[in-house]
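J.: Structure for the following, please:
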Amino acid sequence: MTYTGEVVVGGPAHVRVLDALEIRKLAVGPMANDAYLLTCRRTGDRLLVDAAAEAGRLLELVRSGSPEGALVTVVTTHRHADHVGALAEVVSATGAAVAVGADDAAAVTSATGVRVDRALVHGDTLAVGDVRLEVVALRGHTAGSVALAYREPDRVDEPGANPGRVHLFTGDSLFPGGLGSTDHDAARFASLLDDVTERVFARFDDDTRVYPGHGADTTLGAERPHLPAWRARRW
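T.: This next block holds a predicted model:
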C-alpha cells in the first residue's frame, strides 16, 4: 500500500490497493476537498466520490489507475457547493450516472443543472463492477448526507490485505477529531451524532478506515474514545 492518507493540494493522487478495489485520493479546489476514485480491479469500472472542483484534474484521475475502464457513477455525499463544483463538467465528459442522498437531490440539481439518476436512501447498495458499496445515511450536516461503506472479503490471500475490514467514505459527516458542522443547531447535531453512533460506531470495528471529505484519513478506533466528549461539547 503506497497510500498513507495524507494528500497535498495540487499534488498527485495517492493510491491504496485492496483485494478487489483500488482507491485513489486527490485533494482539489480552494477548500482542499478530497475526491476519491474507486476502481473495480477486475472490470475497471469506476465510481467517483464527490466531483468537487478542478474538473480537469478529476478527469485525469478517472483516466488513471489499472485496469483501464469507464466512470460509471459519481456519488455526491451532500449538497454543499464545495462538493459539486465540477459535477456538471465531469458528467458531461464521461456520461456517468449521478447518485445523491434523496433529501439533497433536488438541491444538487438546482445548483448544478445535473439530473440525479438515483436518489440514495439508507441501506441502498451501489455496484462498481464486482464491488458492492453500502449507503449509510448520516443526517445532520445536511438532511441528505450519505457515506459509502466497502467491506473487504472475509478471506483475502493478498499480502497486506485486511479480511473483513471496512472502508468508509464519510463526506463531511465524520472527520478526525469530530463530526461535520451542524451550524450550532441542536436538533441537527443530535441527529448526526445519533446516526454516527448507531450506524457507524455500533456496527463497524475499530480497524474501519475513515475517508473524510477534507484532510487526512482516520480509523474508528482512533475516534471512538472521543464520542462522549463530542456529545458534551455539542459539536
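J.: can we go C-alpha only for contacts and neighbour counts from here?
T.: Fine.
J.: And the closest residue to residue 181 other than its chain neighbours, how close does it get to residue 192?
T.: Closest residue to residue 181 apart from its sequence neighbours, by Cα to Cα, 6 or more residues apart in numbering: residue 141 at 5.8 Å. Separation of residue 141 from residue 192 (Cα to Cα, to the nearest Å) stands at 7 Å.
J.: overlap in contacts of those two?
T.: Common neighbours of residue 141 and residue 192, using Cα atoms under 8 Å, 6 or more residues apart in numbering, are residue 173.
J.: Checking my notes, the residue nearest to residue 181 in a helix, right?
T.: No. Under DSSP: H, G, I helix; E, B strand; the rest coil, residue 141 sits outside any helix and is assigned coil.
J.: hang on, isn't it packed against residue 190?
T.: No. Contact criterion Cα atoms under 8 Å: residue 141 and residue 190 do not qualify, at 10.7 Å.
J.: Sequence B follows; please return its structure for comparison with A:
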Amino acid sequence: MSQQYTGDVEVGGPPQRRELPGLTVTKLAVSEMANDVYLLTSTATGESLLVDAAADPAALLALIGDADVRTVVTTHGHWDHHRALADVVRATGAQTVAHPADAGDLPVPVTRPVEHGDTVEVGDQVLEVVHLRGHTPGSIALVWRGADGADTLVFTGDSLFPGGVGNTQGDSARFTSLIDDVEQRLFDVLPDDTWVHPGHGADTTLGAERPHLAEWRARGW
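T.: Prediction:
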C-alpha cells in the first residue's frame, strides 16, 4: 500500500491512490452525500473499472482522464450512487454492471447483470461479486484478492461501513437479511486484514469491525 494512502478523502479535495501488486485503486469523494468513487486499474494491462459513478460528471471524467475505462459497476440502485452514470458511459463507452434486482433503478440499461458468485474482470485482475441483501434487494460488494495472498480488498457500497451495516430503514427483516449476509459472505470467509472500501466515508478493515458484530445485531441497525 502506498504510504500516503489513508482512505480519508473530502468532497472537493484531491483523490487518494493506493498501489498494490497488480492493481491501483484511486478514491475520490463527490456530491453533497460525500459518495466514494473508486477507479480500479490493472497495472499489467492499463484497463480500468469504475465503482459507482455517483455524481459530478466533470470530477469523475477528470479522475478518469485518459484511463481505459471499460466497465462501470453500480453497487446498488440508490440515486446518489449513479447520478453520473449516463455521462460516464456516454464518454467512455463502458459496459454497465449491476445486480438485476436493482437494475431498474439505474438511469441507463445494465449491459451485464451479475449474480452472487459471478466475477468481473479489470484487465488481468478478477473481482468476485458478493450479493448482500437488505440495504437494497440488489446490493453487491466486490472482492479483490491479490495474487500473493497478502492483500484482500472489498468494495461494499452501502452494505458495510465503519461502525455497522447499511441503513435498512428500521425494517427488522431487511436488517436481519443484511447482517446475516455480511457476516456469512464477508466476515466468515475473508481475513481480518481485508481492507473495506465503503460507499461513503472512511475505510476500515474487517478485523477492526469484527468485534462489534454481536453489538450490531443486538441493537438492530
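J.: Would you pull the TM-score for this pair?
T.: Once the chains are laid over each other, their TM-score by TM-score structural alignment, normalised by the length of the second structure reads 0.97; 219 aligned residues with a Cα RMSD of 0.8 Å.
J.: How many residues are close by the alignment partner in the second structure of the residue nearest to residue 181 of the first structure?
T.: Matched to the second structure by TM-score structural alignment, residue 141 of the first structure sits across from residue 135. Residue 135 of the second structure: 26 surrounding residues under other Cα atoms under 10 Å.
J.: Ok, residue 218 of the second structure next?
T.: By other Cα under 10 Å, 9 other residues sit near residue 218 of the second structure.
J.: Residue in the first structure paired with it?
T.: Residue 218 of the second structure maps onto residue 232 in the first structure, by TM-score structural alignment.
J.: how close does its match sit to residue 186 of the first structure?
T.: Per Cα to Cα, residue 232 of the first structure is found 12 Å from residue 186 of the first structure.
J.: swap in residue 164 of the first structure?
T.: 35 Å.
J.: Comparing these two, which residue is more hemmed in?
T.: Applying other Cα under 10 Å to residue 164 of the first structure and residue 186 shows that residue 164 carries more neighbours, namely 16 against 12.
J.: residues touching that one, list them.
T.: Going by Cα under 8 Å, 6+ apart, residue 164 of the first structure touches 151-155.
J.: Alignment lookup: it to the second structure.
T.: Using TM-score structural alignment as the criterion, residue 164 of the first structure maps onto residue 150 of the second structure.
J.: what does residue 216 of the first structure give?
T.: Residue 216 of the first structure maps onto residue 202 in the second structure, by TM-score structural alignment.
J.: ok, so what distance separates that match from residue 157 of the second structure?
T.: Separation of residue 202 of the second structure from residue 157 of the second structure (Cα to Cα): 12 Å.
J.: the more surrounded of the two?
T.: Per other Cα under 10 Å, whichever of residue 202 of the second structure and residue 157 has more neighbours is residue 157, with 28 against 16.
J.: Could you find the closest non-adjacent residue to that one?
T.: Excluding its sequence neighbours, the residue lying closest to residue 157 of the second structure (Cα to Cα, 6+ apart) is residue 199, at 4.2 Å.
J.: so residue 120 of the second structure makes contact with residue 126?
T.: Yes. Residue 120 of the second structure is within contact range of residue 126, at 5.9 Å (criterion: Cα under 8 Å).
J.: Those two: which has the busier surroundings?
T.: More crowded of residue 120 of the second structure and residue 126, by other Cα under 10 Å: residue 120, with 20 against 17.
J.: would you say that one is within a strand?
T.: Yes. The assignment for residue 120 of the second structure (three-state DSSP) places it in a strand.
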